[in-house]
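Asks: predicted structure and sequence below. I'll ask about it afterward.
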Amino acid sequence: MNILLTGGTGFIGQRLMGHLRSHHQITVLSRTPNKVYQRLGHDIKALSSLDQLDNLDQFDAVINLAGEPIADKRWTQAQKERICQSRWNITQQLVDKLKAGVNPPRVLISGSAVGFYGRQGDALVDEDSNPNAEFSHHVCAQWERLAQAAESEHTRVCRIRLAVVLGAEGGALKKMLPGYRLGLGGPIGTGKQYMSWIHIEDVVNLILFLLEHEECSGPFNAAAPEPVTNEQFSRTLARVLGKPHFARVPAWAMKLLLGEMASLLLTGQRVMPVRLQQAGFHFRYPTLDKALKETLCAPQSR
């Protein structure tokens, strides 16, 4: 396949490239092509702007993973705007270019997040669950609406609602590890809030699965089939690292430090990957214990 990828230099994008590059022709869209060459190699084609293309007819598939990290900074009004526009603008541009052609890509796989559902307590959540209206839902809902506009008789659209992605080289786990390795890790707030997660290899594999299975379209929860509470996650992480588990981060401290963004950590969703499993996808890392042991104990040869 000839594939256009956005977000190729990010945490998921770099791991995905390791699987795509040997079998497909890849073009990475990035405002800084030099970063593409530095991180991915000079054999990858880099595109600095969609303005260089009249349409996307030359591509068989588009994978859209671009977006400002949602939990990297305090949610000021300006940061909220960056979070939104970094997702919405590129998605709108991709859809416009896709619609401008006569032989568009066969599939658009576009990112989203389990934040689409907002806070859900301990209720089991699937793709048909009603969302709670809040900022994370607002971001994801508009992101998905823009992507879904590309759906046609020629192009199917898959929207992947990502849970917390586990990998040693980036994401939330990388930020958590220093404290846990010092024996200072512990649950946040009550620890009873659910935390949906997925191993990065399963993210890569489900993207490949959706590329290849032409019957798949619509929303898919990219979350392992065994969500855990924050307390369970914290305890398992400490045990895999062989560290004590007695510290606790009070809710008030998180709110003081992070403001509104603390709600991401103090509330959660118990998300199930119902549509992926119905489609026949099998998780390589369905349990947290297995996922963390592979991530933290296996030699990092990738």
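Replies: Great, that's in hand. Model, not experiment: these values are computed from the prediction.
Asks: contacts and neighbour counts: CA atoms only from here.
Replies: OK.
Asks: from residue 8, how far off is residue 56?
Replies: 17 Å (C-alpha to C-alpha, to the nearest Å).
Asks: more neighbours: which of those two?
Replies: residue 8 (27 against 24; other C-alpha atoms under 10 Å).
Asks: just give me the longest helix of the protein.
Replies: helix 77-99 (DSSP state H).
Asks: output the contacting helices and strands for the following helix or strand past that one.
Replies: Using DSSP states H and E, the helix or strand that follows helix 77-99 in sequence is strand 107-113. Applying 3 or more C-alpha pairs under 8 Å, 6 or more residues apart in numbering; DSSP states H and E, we find strand 107-113 packed against strand 61-64, helix 135-148, strand 156-162, helix 200-212.
Asks: again, 10 Å this time
Replies: Contacts of strand 107-113 with other secondary structure elements, assessed using 3 or more C-alpha pairs under 10 Å, 6 or more residues apart in numbering; DSSP states H and E, are made with strand 2-6, strand 61-64, helix 77-99, helix 135-148, strand 156-162, helix 200-212, strand 218-222.
Asks: and the angle from that strand to helix 200-212?
Replies: Between strand 107-113 and helix 200-212, the angle formed by their directions is 150 degrees, by axes from the mean of the first three to the mean of the last three C-alpha atoms, to 10 degrees.
Asks: ok, residue 28 - contacts?
Replies: 3-9, 13, 17, 36-37, 40, 44-48, 63 (C-alpha atoms under 10 Å, 6 or more residues apart in numbering).
Asks: next one for the comparison:
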Amino acid sequence: MRIAITGSTGLIGTELVRSLKADGHDVVRLVRRTPAAPDEVRWDPRRQEVDTAGLAGCEALVHLAGAGVGDHRWTAAYKREIRDSRVLGTRALAAALAAMPDPPGVLVCGSAIGYYGDTGDRRTDETASAGTGFLPDVCVDWEAAAQPAQDAGIRTVFARTGLVVARSGGAWGRLFPLFRLGLGGRLGDGSQYWSFISRHDHIAALRHLIDTETLAGPVNLTAPEPVTNREVTAVMGKLMHRPTLFTVPAPVLRIALGEFATDVLASQRIIPQRLLDSGFVFTHPRIADAVRAA
């Protein structure tokens, strides 16, 4: 299968490219610069330009590109970058695919469980409506930007991703060094639910979305049993043989992170119901499994 990917150098994209190539698939990587390799295709989301000639013959496109939510303090300018990098990129791709005479059969578009906002301790699946706040608004606009592809009859799946457990990158890329130094601990009171997924399962789930023709619309990419931040802390300390005496009080987080602290302290107990119903089997269903794998 010939598969195109945006965000191919990121935490997920890098591993997805490796996984697909290992199984003999032909991977096309969309890049924002002048292509420097035969497998690269130029696109410019801000100018709404996509070299669709380079996508000819692709049967699927996986769209993972977007500015890191936790990479910088949320200034007005960076919030605009978070939104634009997702909405403009998705809009450019969807319009380009819709205009192709023979487009890919499926668009797997990145999204996030931030769509649901703070769900407290309520088990929440894909039938829930959008929450309120900056991240839910971004996710709503992000998914809506793919409408031209849906209108063109392209099967479009929104991969609403949780916290990916990996050694480097994402939330766990910051947690592991702290715990190794014995500085790990709860964030706030630790009661907030974290909906995690191992990187291995995330890659497997993306490939499942590509291959499963009955899946379209939102699909939560999270492990089946979310855990609280307090439970994460206990598992990390136990498996890494380190104390977990430190805590970061909510007021300190707000000083350090600004508006982003609200989302760090938010509780999201998200269930991957559609993934489970479609027959997907997790390799690392529990937090201890995911941390060991990382």
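Replies: Ah, there it is. As the structure is a computational prediction, the values presented were derived from the model and not from experiment.
Asks: coming back round to it: tell me the residues of structure 2 aligned with the longest helix of structure 1.
Replies: Correspondence between helix 77-99 of structure 1 and structure 2 is established over residues 76-98, with TM-score structural alignment as the criterion.
Asks: quick one: buried residues of that stretch?
Replies: In terms of neighbour count (16 or more other C-alpha atoms under 10 Å), stretch 76-98 of structure 2 has its buried residues at 78-79, 81-98.
Asks: do stretch 1-19 of structure 2 as well
Replies: 2-13, 15-17, 19.
Asks: from those residues, pick the one nearest residue 224 of structure 2.
Replies: residue 12 (19.6 Å; C-alpha to C-alpha).
Asks: what angle separates the strand or helix carrying that closest one from helix 199-211?
Replies: Residue 12 of structure 2 belongs to helix 11-22 when elements are defined using DSSP H and E. What separates the directions of helix 11-22 of structure 2 and helix 199-211 is an angle of 60 degrees, with the same axes, to 10 degrees.
Asks: next helix or strand past helix 11-22 of structure 2?
Replies: The first helix or strand that comes after helix 11-22 of structure 2 along the chain, using DSSP H and E, is strand 26-31.
Asks: isn't residue 143 of structure 1 right up against residue 112?
Replies: Yes - between residue 143 of structure 1 and residue 112 there is a contact at 6.9 Å, judged by C-alpha atoms under 10 Å.
Asks: identify the contacts common to the two.
Replies: Among the neighbours of residue 143 of structure 1, those also in contact with residue 112 (C-alpha under 10 Å, 6+ apart) are 87, 137, 159.
Asks: leaving out chain neighbours, which residue sits closest to the first one?
Replies: If you skip the residues right next to it in sequence, residue 87 of structure 1 has residue 67 as its closest partner in space, 4.8 Å away by C-alpha to C-alpha, 6 or more residues apart in numbering.
Asks: that neighbour falls within a strand, correct?
Replies: No - counting by DSSP: H, G, I helix; E, B strand; the rest coil, residue 67 of structure 1 falls outside a strand, being coil.
Asks: could you report the neighbour count for it?
Replies: By other C-alpha under 10 Å, neighbour count at residue 67 of structure 1 equals 21.
Asks: tell me how far it lies from residue 13 of structure 1.
Replies: Plainly put, residue 67 of structure 1 is 11 Å away from residue 13 of structure 1 if you go by C-alpha to C-alpha.
Asks: ditto for residue 111 of structure 1
Replies: Using C-alpha to C-alpha, one gets 11 Å for the distance from residue 111 of structure 1 to residue 13 of structure 1.
Asks: where do the contact lists of the two overlap?
Replies: 7, 63-66.
Asks: was I right about residue 216 of structure 1 contacting residue 209?
Replies: Yes - between residue 216 of structure 1 and residue 209 there is a contact under C-alpha under 10 Å: 9.1 Å.
Asks: overlap of the contact sets of those two?
Replies: Common contacts of residue 216 of structure 1 and residue 209 (C-alpha under 10 Å, 6+ apart): 276, 279.
Asks: pull the distance from stretch 96-104 of structure 1 to the chain's centre.
Replies: Between the centre of stretch 96-104 of structure 1 and the centre of its chain there are 26 Å (C-alpha atoms, centre = their mean, to the nearest Å).
Asks: try stretch 232-239 of structure 2
Replies: Relative to the chain's own centre, stretch 232-239 of structure 2 is displaced by 23 Å; criterion: C-alpha atoms, centre = their mean.
Asks: average offset of it relative to structure 1?
Replies: Its aligned residues in structure 1 lie a mean 0.9 Å from stretch 232-239 of structure 2 after superposition (mean C-alpha distance after the TM-score superposition for structure 1).
Asks: got the contact list for that stretch?
Replies: Under the criterion C-alpha under 10 Å, 6+ apart, residues 175-176, 179-180, 182-187, 190, 193-194, 196, 226, 228-231, 241-245, 247, 287-289, 291-292 lie in contact with stretch 232-239 of structure 2.
Asks: quick one: which of these sit in helices?
Replies: Of the contacts of stretch 232-239 of structure 2, the ones assigned to helices by DSSP H are 175-176, 179-180, 229-231, 287-289, 291-292.
Asks: now the buried members of these.
Replies: Buried residues within those, counting neighbours by 16+ other C-alpha under 10 Å: 175-176, 179, 229-231, 287-288, 291.
Asks: who's in contact with the closest residue to residue 79 of structure 1 other than its chain neighbours?
Replies: For residue 79 of structure 1, the nearest residue in space outside its immediate sequence neighbours is residue 73; the separation is 7.5 Å by C-alpha to C-alpha, 6+ apart. Shown here is residue 73 of structure 1, whose contacts under the criterion C-alpha under 10 Å, 6+ apart are 79-80, 258, 261.
Asks: of those, which are reproduced in structure 2?
Replies: Conservation of those in structure 2, assessed by both residues aligned by TM-score structural alignment, their matches' C-alpha atoms under 10 Å: retained contacts are 79-80, 258, 261.
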